[in-house]
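Colleague: Can you look at this prediction? I've put the sequence above it.
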Amino acid sequence: MKPSLAKGTRDFTAVEVARRRFIINILQKNFELFGFQPLETPSFENLSTLTGKYGEEGDRLIFKILNSSINEAKEDKKNNMLLDFQKALDRPFSSDNLTDKALRYDLTVPFARFVAMNHNQLTFPFKRYQIQPVWRADRPQKGRYREFYQCDADVVGSESLLQEVDLVQLYLKSFAELGVSVTIHINNRKILSGLAEFAGITDKLIDFTVALDKLDKIGKDGVVKELLERGIAQESIDKLDFLFTQSNDALENLLQLKEKFEGNEVGLKGVEELETVIIQSLNLGVDIQNLVFDITLARGLDYYTGAIFEVKANNVQMGSIGGGGRYDNLTEVFGVKNIPGIGVSFGLDRIYLVMEELGLFPKDATTKVDYLFANFGGNEISEALKLIKQLREKGISAEIYPEAAKIGKQFTYAEKKGIKNLVFLGEEIKNGNITYKDLEAGEQKTVSLEEFLG
């Protein structure tokens, strides 16, 4: 049987792993610089933990796990037919289903579950970062995989808008160090609720936000069509037409909303919160071009209650490479109230694609062996092994070619692997000298052992 990969998954070569680590190291350093502490949660959760947290579309993308007791097909004794697994999986969750566990869909809900279980032992505000894989039964395409990493930073136990301002700084600092020029799109879920109230479709808020969130993908006509299909009247859609003709001035757009939201308490609250975040960010030197008020930004997750973020890379065609928002009620579904939270996520895989396309990875992002010792099958092997041990003790990478082979073959191995230097041990070793070739510069040198081991 010919081996193959499951759709939406990938193998990572040494170069790819090294480059991914380069991204992760910068993110991890900044997470800790901003006061976040590491946390890891299991790769799978109880299905009941995950369902109902991501909206109708999100729930459909959860990877369910068959219970171990029925992983093998069993025959129905009454009709001698195999159990219809698919029908069982499609039924609403209940204790008699074939599955009660699922692979995690994101890192936020498992984090909320962790907080709910451990809130009596935590010090609030509690700040954590988490870098782990997640799984979604999505249609694979460029930048979208079924298994991918999320790099999250969350704060729970604080309603202060300073958290939003801080997360804007975290985004901008991290992407600046990665060399990626970005624009942060920001909105507020309360503004979206206010818009629903303004248009008289409060009972259709979820339908409204899910459709609006697709604007970048399907355009205005597509959004209008979907709103109509979701039962929203044309009269209400006409009231919202101004959403599609916003100016580039964030504060001007907020002023326009204030006028439309007169007497609309929740909408005005959203405008006030967003205004505070934008003004405080500008006071810290954030370029208004890098922080855009996007009134159509909805992010189709049901648990957001306040600020919502989406980060897009400039100068390259790619979906969002980061996103997040405030979720003040998430732990309530686990029976723990009054623990507000906010968090952001960095999309490692898409960041990688952006950096690769723009040629932003530094050469030293790829791990290379410093020295390869040539193997001629003679007495030099013992001396080579001793020198390799000394180099490794100094933190310098080194290896010996395992078989005695023609020098051309060993050169080819070194070049293909990107090894920096090829070492030849000859008669000069008796005089305390060693010869090596710098393969990057193409220069051969003979130096003393003391200088070599320096």
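Modeller: Great, that's in hand.
Colleague: Please make it C-alpha for all contacts and neighbour counts, starting now.
Modeller: Fine.
Colleague: where does the closest residue to Tyr436 other than its chain neighbours land in three-state SS?
Modeller: In space, and not counting its chain neighbours, Tyr436 is closest to Val423: 4.1 Å by Cα to Cα, 6 or more residues apart in numbering. Classification of Val423 using DSSP: H, G, I helix; E, B strand; the rest coil returns strand.
Colleague: I'd assumed Asn433 was in contact with Val423.
Modeller: No - Val423 sits out of contact with Asn433 when judged by Cα atoms under 8 Å, with a separation of 11.5 Å.
Colleague: more neighbours, the two?
Modeller: Val423 (21 against 17; other Cα atoms under 10 Å).
Colleague: Next up, the contacts around the more buried one.
Modeller: The contact partners of Val423, by Cα atoms under 8 Å, 6 or more residues apart in numbering, come to 371-374, 434-437.
Colleague: take a look at this one as well, against the first:
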Amino acid sequence: MSKPSLPQGTRDFDAATVRKRNYIFTTIKAVFELYGFQPLETPAMENLETLMGKYGEEGDKLIFKILNNGLNNAEKADKIKAGFEQVMEGRSSKDITERALRYDLTIPFARYVAMNYNQLTLPFKRYQLQPVWRADRPQKGRYREFYQCDADIVGSRSLINELELAAMYAAVFQKLGLPVEIRINNRKILTALAVQCGGAEKMIDIAIAIDKLDKIGIDKVKEELAERGLSEKQVNLIQDFLEINGTNEQKLARLKSIFTDNPTGREGIQELEYILLNSEFKTQNSTLVLDVTLARGLNYYTGTIFEVKATGVKIGSIGGGGRYDDLTGLFGVPNVPGVGISFGVDRIYDVLTELNLFPADVYSGTRMLFFNLGTAEATKAYELMQGLRSEGIACELFYETVKFDKQFKYAEKKGIPYVAILGSQELEAETIIIKNLRSGVQEQVTFAGLRNYNFDEKA
């Protein structure tokens, strides 16, 4: 029998890891709720037709397809064989697969809005914290199964929404103690750039190539643009655009000079200017930066786009999103504007770990272990333990009567800060000894006074 193993790009999470991840989830969720968003959950799998064609050429390749049930059906053998041949050629076949694991939370959300549009109170603000799956190449900060935490607003074109989303990013990372750069751009500017390179239809090709700039560098981006049919003059124009730098004000001025005669470009610049002028973060941790190289390769973005990067850490984006003003049109409900952001929990976890930013109390589980020193003693200890549990203090009673040393080691290995020792003498005197394993200090407390013992103050 081979050794047990995990699928590549997935992980197990031990107790300490789960607690740290829950700290991130709780922080993000609290900010979502503070800004008036309500929770939503959708199924792990969607119909394949719901997902395909929504993420662009690159994204479609990364969708995990699920084989249909009953593929051993002899009556369909020929269809199944033909279907497998199609799948091996990179195409889809309903005889083989009709469903897939969700690639992100945005398209399932758009599908939900389309199905329930007449029952929703608009603008509809929802948040969603669930895992997604991508058949990507695993590497640091990139997994095949990972969580996304999304917040979206549909039914409003107001740029106040973009201000709110940027402020939510700043609020979350302030609470996490993580310095970040919130980068913004606008897809209308990229559309204007495409027009100056021969036509708006080139925008997706340009965005997909530019989106890889951080990973492959400008020379490879130029090569890819050439492969996608752009001329040398057009590629050089894009390179000049990508080399725009300076302060936010200087970049805006340069963009205005480039797109003076392009209404779409001017509209995108005005939207960016509004966001940059009106975003006031009550934090020193977050900086809002105009980044003309930001493209977001997904097909559905139409306006402002976001990306968040941690400062001082070499890792990809830890958040991203943008405006998509007709995403529900893909499902038969046109002209529903929307905008949203996402937090990459797994990368945020890696960054907080690398920078040692998790608070000390995030690891806490059981606060006190009651030693088991005999039948009568354990019976009383159990009664006292239940009293503390009713007060919200997490406790355990060691499962059997063994030497002190073994019970101490159990507490130390689990990181339990206190032990309660109740022997025959203490039982008779109606007292209990509490020892702080971190400081080594121990105190004698009466049974009646145990519930008033301040564990946090003495930690």
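Modeller: Received, thanks. All figures in this text were calculated on a predicted structure; none of them were measured in a lab.
Colleague: So which of the contacts of Val423 of structure 1 is the closest to Gly200 of structure 1?
Modeller: Nearest to Gly200 of structure 1 among those, counting by Cα to Cα, is Tyr371 at 70.9 Å.
Colleague: circling back to that earlier point, counterpart of the residue nearest to Tyr436 of structure 1 over in structure 2?
Modeller: Matched across to structure 2, Val423 of structure 1 falls on Ala420, judged by TM-score structural alignment.
Colleague: Who are the contact partners of Ile295 of structure 1?
Modeller: 186-187, 192, 243, 246.
Colleague: can you tell me which residue in structure 2 aligns to it?
Modeller: Taking TM-score structural alignment, the alignment pairs Ile295 of structure 1 with Val292 from structure 2.
Colleague: Could you look up the SS state of its match?
Modeller: Of the three states, Val292 of structure 2 takes coil under three-state DSSP.
Colleague: which residue sits closest to Gln139 of structure 2 in space, ignoring its chain neighbours?
Modeller: Gly9 (8.0 Å).
Colleague: Any buried residues in stretch 170-180 of structure 2, and which?
Modeller: Neighbour counts over stretch 170-180 of structure 2 (16 or more other Cα atoms under 10 Å) mark 170-174, 176, 178-180 as buried.
Colleague: Report the aligned residue range of structure 1 for it.
Modeller: Residue span in structure 1 matched to stretch 170-180 of structure 2, by TM-score structural alignment: 172-182.
Colleague: now do stretch 347-360 of structure 2
Modeller: Taking TM-score structural alignment, stretch 347-360 of structure 2 hits residues 350-363 over in structure 1.
Colleague: Same question for that stretch: list its buried residues.
Modeller: Applying 16+ other Cα under 10 Å to stretch 350-363 of structure 1 flags 350-355, 361 as buried.
Colleague: Next: stretch 432-452 of structure 2.
Modeller: In stretch 432-452 of structure 2, residues buried by neighbour count (16+ other Cα under 10 Å) are 432-437, 445, 447, 450-451.
Colleague: what's the neighbour count on the aligned partner of Tyr145 of structure 1 in structure 2?
Modeller: Counting by TM-score structural alignment, Tyr145 of structure 1 corresponds to Tyr143 in structure 2. Counted with other Cα under 10 Å, the neighbours of Tyr143 of structure 2 add up to 21.
Colleague: likewise the one 3 residues further on?
Modeller: Applying other Cα under 10 Å, we find 20 residues neighbouring Phe146 of structure 2.
Colleague: That one belongs to a strand?
Modeller: Yes - under three-state DSSP, Phe146 of structure 2 falls within a strand.
Colleague: ok, it touching Ile348?
Modeller: No - counting by Cα under 8 Å, Phe146 of structure 2 does not reach Ile348; the two are 11.5 Å apart.
Colleague: so which strand or helix has the closest residue to Thr366 of structure 1 other than its chain neighbours?
Modeller: Of all residues not flanking Thr366 of structure 1 in the chain, Ala18 sits nearest, at 5.1 Å (Cα to Cα, 6+ apart). Taking DSSP states H and E as the definition, one finds Ala18 of structure 1 inside helix 14-33.
Colleague: after superposition, how close is that helix to structure 2?
Modeller: Once fitted to structure 2, helix 14-33 of structure 1 is off its aligned match by 0.5 Å on average (mean Cα distance after the TM-score superposition for structure 1).
Colleague: right, and the helix or strand after that helix?
Modeller: Per DSSP H and E, helix 14-33 of structure 1 leads on to strand 37-38 as the next helix or strand towards the C-terminus.
Colleague: mean deviation of whichever helix or strand comes after that next one from structure 2?
Modeller: Heading C-terminal from strand 37-38 of structure 1, the first helix or strand you meet, by DSSP H and E, is strand 44-46. Compared with structure 2 after fitting, strand 44-46 of structure 1 has a mean deviation of 0.4 Å; criterion: mean Cα distance after the TM-score superposition for structure 1.
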